[in-house]
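Q: Give me coordinates for this.
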Amino acid sequence: MIDLDDTDRALLRALSREGDLSAGELGRRLGLSQPAAWRRVKRLTEAGVLRGLAVETDRAALGFGVTVFLGVKLAAKGRGSFEDFERAVMAIPEVQVVQHVLGLFDYRLRVVARDIPDFERVLRRRIMTLPGVGNVEANVLLSEEARPGPIG
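A: Got it, this is the predicted structure:
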């Protein structure tokens, strides 16, 4: 774990809101020179705190108006069944996130679809036919607030 000072935390908050800020702009916002801001970004990157830039897309603008979280419980448990399921589910383009979790379900999936009939098609033809799928529970996303996460 790396020790963060107030400037590091401010830098992380700024980058979590706008990941493409230049070192010059970061410096201006934080009262640092461009080289000082760049050194801090480099140190945080080398420490593994920053892991590259991500582009956020607007799913609705791309025609995907429905997001569903699926809880999936496998019918059979075993190393092979987990690996077979993971390999198969990651090949489905509508499945955006695959999380292996502890609790009532074995996996939590984030699935996008154009609409509810499209989601039903993905569920019936792709997800329910995957190896080892037992019980599935769906939760349709109504709204979402993005938060940058904990920055000490």
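
Q: make it CA atoms for all contacts and neighbour counts henceforth
A: OK.

Q: hmm, what's the outermost residue in the protein?
A: Ser33 (32.4 Å; C-alpha atoms, centre = their mean).

Q: Could you find the closest non-adjacent residue to that one?
A: Gly27 (5.2 Å; C-alpha to C-alpha, 6 or more residues apart in numbering).

Q: Could you give the number of residues near that neighbour?
A: The burial count assigned to Gly27 is 18, neighbours taken as other C-alpha atoms under 10 Å.

Q: I have a second one here; can you model it like the first so I can compare?
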Amino acid sequence: MTAHPNDRTIALDDIDRRILRELARDATQSAGALGRKLDLSQPATWRRIRRLEEAGVIAGRRLRLDREALGFGVTVFLGVKLARKGRVSLEDFERAVSAIPEVQTVEHVLGIYDYRLRVVARDLPDFERVLRRRIMTLPGAGDVEANVLLSEERRPGPIG
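A: Prediction:
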């Protein structure tokens, strides 16, 4: 693995790609278990994982919670257009919306809407309460468009 000058990308070989695919599938695997799958020693596997982390290719390992098991059966993607861009700063809106526990992600986007939010709720009436009492009362909140998540398939993403 060598770094390309002036950027954060590194050259990945087939073993690196296999490690990334395996970790994307199950990030809890030990270096020893992963090495056995890839026919590598535990130290060699650990060194490769460490280099991928140091290069920023592996940016962390996240815990994924089952929202339904926690009682949150509805996920809604909200497009939010700010009502008055000049009067409310983007930072003020982002700070306020990020403080709402039901809002899982806040993405500033280019397009019809200024923000895309991922909101979880116990059910549709609970979502309506969150929307009316918390999101629509935010400074600068204007038009919104809601899309209820019906199903989701997680993919690890492209690995060169």
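
Q: overall similarity of the pair, as a TM-score.
A: Superposed pair, TM-score by TM-score structural alignment, normalised by the length of the first structure: 0.98. Supporting alignment: 152 aligned residues with a C-alpha RMSD of 1.0 Å.

Q: which residues touch the most centrally placed residue in the second structure?
A: Centre of the second structure computed as the mean C-alpha position; nearest residue by C-alpha atoms, centre = their mean is Thr105, 7.3 Å away. Each residue near Thr105 of the second structure by C-alpha atoms under 8 Å, 6 or more residues apart in numbering is listed here: 98, 116-119.

Q: Mind telling me what Glu94 of the second structure corresponds to in the first structure?
A: Residue correspondence to the first structure (TM-score structural alignment): Glu94 of the second structure is matched to Glu86.

Q: hang on, that match is in a strand, isn't it?
A: No - Glu86 of the first structure: not assigned to a strand; according to DSSP: H, G, I helix; E, B strand; the rest coil it is helix.

Q: for the residue nearest to it when sequence neighbours are not counted, what are its contacts?
A: By the measure of C-alpha to C-alpha, 6+ apart, the closest residue to Glu86 of the first structure outside its immediate chain neighbours is Val98, 7.8 Å from it. By C-alpha under 8 Å, 6+ apart, Val98 of the first structure lies in contact with 86, 89-90, 107-110.

Q: Val98 of the first structure: what secondary structure?
A: Per three-state DSSP, Val98 of the first structure ends up strand.

Q: now swap in Val97 of the second structure and tell me
A: Quick answer, by three-state DSSP: Val97 of the second structure is helix.

Q: show me the contacts for it.
A: Val97 of the second structure touches 103, 106, 135, 138, counting by C-alpha under 8 Å, 6+ apart.

Q: Aligned to the last one, what sits in the first structure?
A: Taking TM-score structural alignment, the alignment pairs Leu138 of the second structure with Leu130 from the first structure.
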